[in-house]
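Asker: Next one to model:
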Amino acid sequence: MDPQTLTITSGAAALAAQLAALAFGTSITPGPNNLMLLSSGLRFGVRRTLPHCLGVSAGLALVLLLAWFGLAALLASLPVLQTLLTLAGALYLLHLARLTACADPRQPLDGRNGDAAQPMSLIGAVAFQFVNPKVWGMAASGVGLTLAADVSPALRAPLLVGVYCLMNLPCISLWAIAGSSLRRHLSQPRLRRAFNLGNAALVAATALWMLAPLAARLAG
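Answerer: As a prediction, the model looks like this:
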């Protein structure tokens, strides 16, 4: 292998390792997606939650590409649009928290209790990523790391999107699996009610965290 090829290969491998570490750390930690997947895994099981998982990773890939091509900078220059996206995401999470808190704990954990109890679709999960601030933060961090790497420009975007999504899908799927594994421990309505209230509180807290910077700007 000639020195130039070795340099390119080494640079790409180093960037892939850095992106993998960043993607793992940001994908496995709690956030709006993982809290929803935990709840969905409990209510519907892993198989019915799989489209939700795939939608999260597909939406992440789209956000990464948009951030790579400069949409993140455009959003930063348009505070009104940024505010509308934040409000949309926070209001959706508050709506989800209300539904979770008010869910009947006596209903069977199979999702067969009416149209109101359906797992999130792949398209819905993709769309939610565009109003999820954690995903935009992940994209900004990944783009910054990729731009700073000594790697061929032709390899940068494929590495960014490929490595992020390869790490993201298994990490978020663990939350759905964890929710499904809780089924046998939450067979009693009293315990399931406590879980629903706790999960709803976490989702609502995430929505308020999203709104905090907006409230600070308005107060200033």
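
Asker: contacts, neighbours, all on C-alpha from now
Answerer: Noted.

Asker: Show the contacting residues for Ala163.
Answerer: Careful, residue 163 is Val and not Ala. 16, 19-20, 23 (Cα atoms under 8 Å, 6 or more residues apart in numbering).

Asker: Now show me the structure for the sequence below, then we'll compare the two:
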Amino acid sequence: MIELTVALVVFLFPLAYSPGPGNMFFAAYGARYGVRATLPATTGYHVATWLVTVAIGFGFAVAIRHAPGLFLAIKWVGAAYVFSLAWTFLRAGLIAGVQEARPAGFLDGVILLALNPKAYLIIALMFTQFLSEAQGNRTMLVLWIATVFTLNNLAAFLVWTAVGERIAARLRRESSSRAINLIFATVLAAVAVWMMLR
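Answerer: Predicted coordinates for the structure are as follows:
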């Protein structure tokens, strides 16, 4: 189990820590609200991550493979959701008197993961590499792989959120709050475009 875990973490490191849509989402929210305010969304995302990873490990990937239209629908709905989050930042940055954008909550984190079909592909790829050759109790292996994957991903997101918070702390001034909101809206819109094009 130790050898499997080490190999899994090495395999996941570049996937988890490279700038992908989830990392950019949490970096933007960390920059805007700080690490503490993003913890509900981070928790929601990773509870959903663990559940989806377990489901795929036990065969959810088969349903996606036999229903390619489902994958496409999830992709477009997910992109639309992230665009809507970008729009809240944009409105807060451009229109005087509009309610300030709020921190993402637990449900936002769940939705972000659920509507990110690329996460499903990464998880399915991980299981093809680490479950097919594994020996022993398959149920325990699926649960262990899902747990290691989720904790590794959580660590990466916390790093990106903290980096976003540190960068924003250097730039934050009252007069620049609208510009910062525009930057965050642009980052989230870019995440949505990435989700559509991948």
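
Asker: Dump the contacts of Val163 of the first structure to JSON lines, plus neighbour count.
Answerer: JSON lines is the format used below for these (neighbours: other Cα atoms under 10 Å):
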{"residue": "Ala16", "neighbour count": "19"}
{"residue": "Leu19", "neighbour count": "24"}
{"residue": "Ala20", "neighbour count": "22"}
{"residue": "Ala23", "neighbour count": "23"}
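
Asker: ok, these vs Leu147 of the first structure, which is closest?
Answerer: Leu147 of the first structure has its nearest neighbour among the contacts of Val163 of the first structure in Leu19, at 11.7 Å by Cα to Cα.

Asker: what's the matching residue for that closest one over in the second structure?
Answerer: Matched to the second structure by TM-score structural alignment, Leu19 of the first structure sits across from Leu8.

Asker: I'd like the contacts of Val163 of the first structure as a markdown table, with secondary structure appended.
Answerer: Conversion of the contacts of Val163 of the first structure to a markdown table gives the following (DSSP: H, G, I helix; E, B strand; the rest coil):
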| residue | secondary structure |
| --- | --- |
| Ala16 | helix |
| Leu19 | helix |
| Ala20 | helix |
| Ala23 | helix |
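
Asker: And those, which two are furthest apart?
Answerer: Ala16 and Ala23 (10.2 Å).

Asker: how close does the longest helix belonging to the first structure sit to the second structure?
Answerer: Looking across the first structure with DSSP state H, the single longest helix is helix 32-68. In the superposition with the second structure, the aligned residues lie an average of 1.4 Å away from helix 32-68 of the first structure, counting by mean Cα distance after the TM-score superposition for the first structure.

Asker: quick check: the helix or strand that that helix is followed by aligns to which part of the second structure?
Answerer: Downstream of helix 32-68 of the first structure, the next assigned helix or strand under DSSP states H and E is helix 71-76. Aligned using TM-score structural alignment, helix 71-76 of the first structure spans residues 60-65 in the second structure.

Asker: Check the offset of that stretch from the chain's centre.
Answerer: Relative to its chain's centre, stretch 60-65 of the second structure lies at 20 Å (Cα atoms, centre = their mean, to the nearest Å).

Asker: Check stretch 19-36 of the second structure too.
Answerer: Taking Cα atoms, centre = their mean, the mean C-alpha location of stretch 19-36 of the second structure is offset from the chain mean by 9 Å.

Asker: How about stretch 26-46 of the second structure?
Answerer: How far stretch 26-46 of the second structure lies from its chain's middle: 10 Å, per Cα atoms, centre = their mean.

Asker: same question, stretch 151-165 of the first structure
Answerer: 20 Å.

Asker: Can you point out the buried residues in that stretch?
Answerer: For stretch 151-165 of the first structure, a neighbour-count test (16 or more other Cα atoms under 10 Å) marks 151, 156-157, 159-165 as buried.

Asker: Please identify which of those residues is nearest to Tyr92 of the first structure.
Answerer: Nearest to Tyr92 of the first structure among those is Cys165, at 24.2 Å by Cα to Cα.

Asker: re earlier: between the contacts of Val163 of the first structure, which is closest to Thr5 of the first structure?
Answerer: Out of the contacts of Val163 of the first structure, the member with the shortest distance to Thr5 of the first structure (by Cα to Cα) is Ala16, at 16.3 Å.

Asker: What is the burial count for the aligned partner of Gln129 of the second structure in the first structure?
Answerer: Counting by TM-score structural alignment, Gln129 of the second structure lines up with Leu145 in the first structure. For Leu145 of the first structure, the tally of surrounding residues (other Cα atoms under 10 Å) stands at 15.

Asker: quick one on the thing from earlier: so, if you compare the buried residues of stretch 151-165 of the first structure, which one comes nearest to Asn33 of the first structure?
Answerer: Closest to Asn33 of the first structure out of those is Cys165 (14.2 Å), distances taken as Cα to Cα.
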